[in-house]
Every structure is written in structure tokens, then in C-alpha cells.
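S.K.: Take this sequence and fold it.
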Amino acid sequence: MDIIDQVKATLAPALAARGFLLWDVEYETMDSEMVLRTLIDREDGQISIDDLVELTDLVGELVDGIEPDPFPASYMLDVASPGAERSLKQVSDYQWALGKNIEIDLKQSIDGSSKLIGNLLETLTDGIIVEYAVKAKRQKLTITFDQIRAAKMALNQNRELVSDEDLAWAKNKLVQVKTYQKINGQKEFAGELVDFDEQKLVIVDEAGHTLEVPRDAIAKAKQVSI
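M.R.: Now for the predicted structure:
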């Protein structure tokens, strides 16, 4: 059993008994110093800074109590939260993320892209099922774990689009736009943002129709999750 496995085996049950979840353990070099990083969350709700401060002593005591000592040299202990963009590595991580939006970096591209953001619908023995948008249409995709280079929780869902930077980020994603006045009989538009410039946004709706929405007519625009 390597160092990370030993630390996980020691910490996981002790933290679970106190209502905490051991998300991950990392043991790596940082600025020529070894760092043991434990990523911990609450099983229910969000972990606080006060929680992390209290857990630092507990984690330190538990790790120091591992016999025989598995560490070949001194190290710095870091007790932290996994964060909003936490990595998904184990099947249990994906099970925790069910019903949420995740970002996947694929080893080979699908529909011309090696990255996709989708809603995690189901975990399988050897992979996952996600729902994601392609040309403003939702479709389900089964991805094996072998096809995934990396995965993490998606951030900035339902982001308001104000600047060109926001729009560039939202390109090829689903957006929702509300206008001050009716355009072609409607004031709300939804679809994939395929292009934009200083004058307009270009959106393709679920029916495949291309819509041009003048930017000076937009009351509110946001990227929306699936």
C-alpha cells in the first residue's frame, strides 16, 4: 500500500464519523518541499474555514500515528477544501456529482471538440452518461472512463453575459437572451451562441433556425446550464 492509500485508509473512517468526506489526498513536490494535501468536505453542506482549522490538528495527529512511518522525508501538511471546480477521479466522485454539470477533457474529440460540459445523468461500471448540447439540441452520450483524460465540476453555469469576454466564454454554449422590444414577435430567445460582434449575437435555436439579435436591443443575456 503506497503513502496516499495509507493516508486515505487512516483518515476516511475518522472523518466520516465526524460528518466529513475525504475527497482526495495528494502527495507531491512543491518548491523543493514535499506537501501532503488532504481535500475535505462536509457530507452535508459546505465546509468552512473554521472546520478546516479544527481538522488540521486532527489530520496531523492521525497521519503522525501511522505505523510504520510511511514518509521518507519531512513534509508540509495542507488541509483544504476540494473547491467548486473539484476534480472527479473515482467512481464515488462521479456518484457525488450526479445531477450536476461537469466539464470533461477527452482523450479524443467528439463532435469536433475534446472538451464538453454536460449534466451527469448516470454512473456506470466503466463510465458515465451525460447530457450535453450540440447545436442547441440536447443529446445523451455514454463516455467510458478510458476516454476521459480529466474531469471536474463545471463552474460559471448560468453566467450573465455582459462583456465580449463573457460572450467569448459562452460561444458554442446554450444562452438565453431577453430583449427590450419584440423581434419577430418575441422578446425571449434561447439557443447556441455561434457567433457575435459589436452589433449582434448569432444564435441557433433547437429547430436549427439562425437568429440575429441586435446587441443594443438586449436587456439581459446569460449562459444557461442544460
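S.K.: C-alpha only now, for contacts and for neighbours.
M.R.: Fine.
S.K.: which ones are touching the spatially most central residue of the chain?
M.R.: By Cα atoms, centre = their mean, the chain has its centre lying nearest to Met153, at 1.3 Å. Shown in contact with Met153 (Cα atoms under 8 Å, 6 or more residues apart in numbering): 84-88, 97, 100-103.
S.K.: Filter those residues down to just the ones in strands.
M.R.: Among these, the members falling in strands (DSSP state E) are 101-103.
S.K.: Can I get the residues you listed in TSV including neighbour count and distance to Leu21?
M.R.: Listed next are those as TSV, based on neighbours: other Cα atoms under 10 Å; distance: Cα to Cα, whole Å:
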residue	neighbour count	distance to Leu21
Asn101	22	20
Ile102	24	20
Glu103	20	22
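S.K.: where along the chain do the strands fall?
M.R.: Under DSSP E, the chain gives strands at 20-30, 33-42, 76-80, 101-110, 113-123, 127-134, 137-144, 148-153, 174-183, 186-196, 200-204, 210-214, 218-223.
S.K.: quick one: the first one to strand 33-42, angle?
M.R.: Translated: strand 20-30. Inter-element angle recorded for strand 20-30 and strand 33-42: 160 degrees (by axes from the mean of the first three to the mean of the last three Cα atoms, to 10 degrees).
S.K.: one more to line up against the first:
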Amino acid sequence: MSKVTERVETICQPVVEALGFELVDVEYVKEGPDYYLRIAIDKPGGIDISDCTIASEKISEVMDKEDPISEAYFLDVSSPGAERPLKKEKDYINAIGKNVYVKLYEPIEGDKEWIGELKSVTENTILISAKIKTRKKEIEIDRKRIAKIRLTVIL
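M.R.: Just a heads-up that it's a prediction; the model follows:
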């Protein structure tokens, strides 16, 4: 996580929680000539457009006051969607029994991408049950090898 996203997360966490939402992800990226600050929020039962509007207004107020980003940027507050990323430990725990997509820094058994049911999580590893053609195979993955992991609706 970059210094900007860490600072923004620290600033926005209390604002989002005060609204009864969960701060899922903070992303600060440059696309072409423009910078985007993307903040994903969630709540039990899901986020709707009015939730995003309220959160965006409150986040804008605190960001204007704290001013942690020197460049001009577009603020985008949204739901993490059905394929939300797993970033925090509780995200991993909550995803047990659900299907995940895992992209690795280096291949395991010749593949850098795996899709399967997340069976278990430890401090250092995850275990997924991946479907390979007509059979299932359990794959243990060192968490240091994970480049990206998210829920997936595809299996």
C-alpha cells in the first residue's frame, strides 16, 4: 500500500465507520493525465447509490480539510462489487467457503492463476479446492506468493 493510500485510509476509516459502513479498499491511480482516488465501501445487505452519495460527500469534506493529496483528483466512492478484493485478514476469514480467484507472482504446478473454493486460511497460507476438468484438487498457497486475490462468481 502506498503512503497516499495509507494516509487516506487513516483519514477515511472513522468517517466511513460513523456512517455504518465498512471501508473495503482505497486505491489511488493515475490513468492518462488524470488521478483517481477510488474508495470501496460495503455494509451488510450491500451498498446502494444513496449510500455512495452520502459517503462521498462526507469523505470529500474530510479530504478537503486534511488535504493529503497534492494533485487534483477525481473521487469515486462505490461498492466493491460481487468480486471484491480480499485485503484484510477478516476478508480472508469471511471468504472461507466461497469461490476465489488467485493470481500469483510465480507459478504453482505451472499455473499463476487459480480459481476454487477457499477452504482454510492461516497466517502464512491459504488452501483452495480448485476444479481441474472433472476432478477437484486442493492447492496450498503461501500468502507471500499471492499478487491478487478476490471473490469470484465464476467457477
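S.K.: and of the strands of the first structure, who's closest to Glu54 of the first structure?
M.R.: Within these, the stretch nearest Glu54 of the first structure is strand 76-80; the backing value is 9.9 Å (Cα to Cα).
S.K.: Where does the closest one end up in the second structure?
M.R.: The alignment of strand 76-80 of the first structure onto the second structure (TM-score structural alignment) covers residues 74-78.
S.K.: What residue in the second structure is paired with the residue nearest to the centre of the first structure?
M.R.: Match for Met153 of the first structure (TM-score structural alignment): Leu151.
S.K.: any chance of the ones in strands among the contacts of Met153 of the first structure in JSON lines, plus distance to Met34 of the first structure?
M.R.: Below are these laid out as JSON lines (distance: Cα to Cα, whole Å):
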{"residue": "Asn101", "distance to Met34 of the first structure": "33"}
{"residue": "Ile102", "distance to Met34 of the first structure": "30"}
{"residue": "Glu103", "distance to Met34 of the first structure": "29"}
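S.K.: which of those lies closest to Phe189 of the first structure?
M.R.: Using Cα to Cα, Asn101 comes nearest to Phe189 of the first structure of these, at 22.2 Å.
S.K.: So what does the closest one match up with in the second structure?
M.R.: Checking TM-score structural alignment: Asn101 of the first structure goes with Asn99.
S.K.: how about the nearest residue to Gly116 of the second structure, chain neighbours excluded?
M.R.: Spatially, and ignoring its direct neighbours in sequence, Gly116 of the second structure is nearest to Ala130 (4.1 Å; Cα to Cα, 6 or more residues apart in numbering).
S.K.: and that neighbour, what pairs with it in the first structure?
M.R.: Match for Ala130 of the second structure (TM-score structural alignment): Tyr132.
S.K.: Surely that match touches Lys115?
M.R.: No. The criterion here is Cα atoms under 8 Å, and Tyr132 of the first structure misses it with Lys115 at 11.2 Å.
S.K.: Which one's more surrounded, those two?
M.R.: Neighbours around Tyr132 of the first structure and Lys115, counted as other Cα atoms under 10 Å, are more numerous at Tyr132. The numbers are 22 against 18.
S.K.: Before I go, just wanted to say thanks for your time.
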